[in-house]
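# Below is the sequence, then the predicted model.
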Amino acid sequence: MSESRALQLETALRDAGVRITRQRKLLLSVLADCADHPDATELHRRAEAAGAGVSLATVYRTLTTLQAQGVIEKLEFQGEPARWEPADQHHHDHMIDVETGQVIEFTNDRIERLQAEIAAEMGYEIVHHRLELYVRRKPTA
């Protein structure tokens, strides 16, 4: 999957007129392998560890271009740097651990039904939505 995702990201950059350098190719590979929601600094760190030799400015420009091409989404959680995830994922919501910064994806049919019911009661239908829950672990007794 990550190889096809890397190719999708590369194609999006080419379509935007961006030259694919060795450094960008390594960055795209790192981004395609992400199973979490990294911010630009973390992506830069991972790309550097992979030997990309890419600047943080290039990471930001690349992410912005990929977002404009619709292949990644920018997630802006309260009080956190922007994070990134593939745009082609199934619908899901996020819980953000306020103590660790961990982002947990989840889906819940009851929540989805309730949101649709509330919108319908008010004469609307949902076109798009995002749900973010800011959480902390309950203390153990």
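Structure's in. What do you need?
# C-alpha from now on. contacts and neighbour counts both.
Will do.
# Three-state assignment for the residue nearest to the spatial centre of the chain, please.
The centroid of the chain falls nearest to residue 85 when counting by C-alpha atoms, centre = their mean (1.8 Å). Here residue 85 is strand, with the state taken from DSSP: H, G, I helix; E, B strand; the rest coil.
# and it, what is it in contact with?
For residue 85, the contact set (C-alpha atoms under 8 Å, 6 or more residues apart in numbering) comprises 36-38, 72-75.
# ok, of the residues you listed, which come out buried?
The neighbour-count test (16 or more other C-alpha atoms under 10 Å) marks 37-38, 72-75 as buried among the contacts of residue 85.
# picking up where we left off before, okay, the contacts of residue 85 in a markdown table with secondary structure next?
Output for the contacts of residue 85, formatted as a markdown table (three-state DSSP):
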| residue | secondary structure |
| --- | --- |
| 36 | coil |
| 37 | coil |
| 38 | coil |
| 72 | strand |
| 73 | strand |
| 74 | strand |
| 75 | strand |
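# Put this next to the previous one:
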Amino acid sequence: MDSTLLSRAEAAGLRMTGQRRTVATVLEEASDHPDVEAIHARAAALDPGISIATVYRAVKLFEEAGLLERREFGDGRARYEDAERDHHDHLIDLQTGEVIEFVDPEIEALQERIAARLGYDLRAHRLELFGVRRGSGRG
């Protein structure tokens, strides 16, 4: 990523209030895929006066500006990640909800070959795998 979420928001012409800056900082520092409630908890640790409504509005603003990507991993919660992160896919643990990011060159090449075989140039894709850890007794 060449620039921060904050600098990209400013470059997009968004009015960056102090609380929006706090939300942007929380999102920049996130190594997971937080939902709005988690973003709010982290933002409130930096600014106890920030409301969850403010976080919802900031996240929506960043998403509409193309700065954030909304992800849904089957648990009923929308989660967010920076839209300019390097490409990766996701494996979601159905027992714990853990989201594991991975990149596999073989999968990438296979998707390109499938698209070409069907007469397409692939522009984007999302791969989400859902599973349970082997030996867990479920599934």
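Yep, it's here. Bear in mind that the values here come from a model prediction, so they are computed numbers and not experimental data.
# quick one: TM-score?
Once superposed, chain against chain, the TM-score is 0.86 (TM-score structural alignment, normalised by the length of the second structure); 136 aligned residues with a C-alpha RMSD of 2.2 Å.
# Now do the strands in the first structure.
72-75, 83-86, 93-97, 103-106, 132-135 (DSSP state E).
# counterpart of residue 123 of the second structure in the first structure?
When the first structure is aligned by TM-score structural alignment, residue 123 of the second structure is paired with residue 127.
# Report how many residues lie close to its match.
Residues near residue 127 of the first structure, counting by other C-alpha atoms under 10 Å, number 6.
# got it, and residue 129 of the first structure?
Residue 129 of the first structure has 10 nearby residues by other C-alpha under 10 Å.
# and the gap between it and residue 26 of the first structure?
Taking C-alpha to C-alpha, to the nearest Å as the measure, residue 129 of the first structure falls 33 Å from residue 26 of the first structure.
# Of the contacts of residue 85 of the first structure, just say which sits nearest to residue 141 of the first structure.
Residue 141 of the first structure lies nearest to residue 36 out of those, by C-alpha to C-alpha, at 30.4 Å.
# What distance do you get for the closest one to residue 111 of the first structure?
Using C-alpha to C-alpha, residue 36 of the first structure is found at 23 Å from residue 111 of the first structure.
# Ok, residue 6 of the first structure next?
With distances taken as C-alpha to C-alpha, residue 6 of the first structure is found 33 Å from residue 111 of the first structure.
# So for the two, which residue has more residues nearby?
Ranked by neighbour count (other C-alpha under 10 Å), residue 6 of the first structure and residue 111 place residue 6 first, with 20 against 12.
# got a list of what the more buried one touches?
The contact partners of residue 6 of the first structure, taken as C-alpha under 8 Å, 6+ apart, are 28-29, 31-32.
# same thing but 10 Å
When contacts are counted by C-alpha atoms under 10 Å, 6 or more residues apart in numbering, residue 6 of the first structure is found next to 12, 25-33.
# okay, the residues you listed in CSV with neighbour count and distance to residue 137 of the first structure next?
Below are those laid out as CSV (neighbours: other C-alpha atoms under 10 Å; distance: C-alpha to C-alpha, whole Å):
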residue, neighbour count, distance to residue 137 of the first structure
12, 19, 39
25, 18, 38
26, 21, 36
27, 26, 34
28, 26, 34
29, 21, 33
30, 20, 30
31, 26, 29
32, 20, 30
33, 14, 28
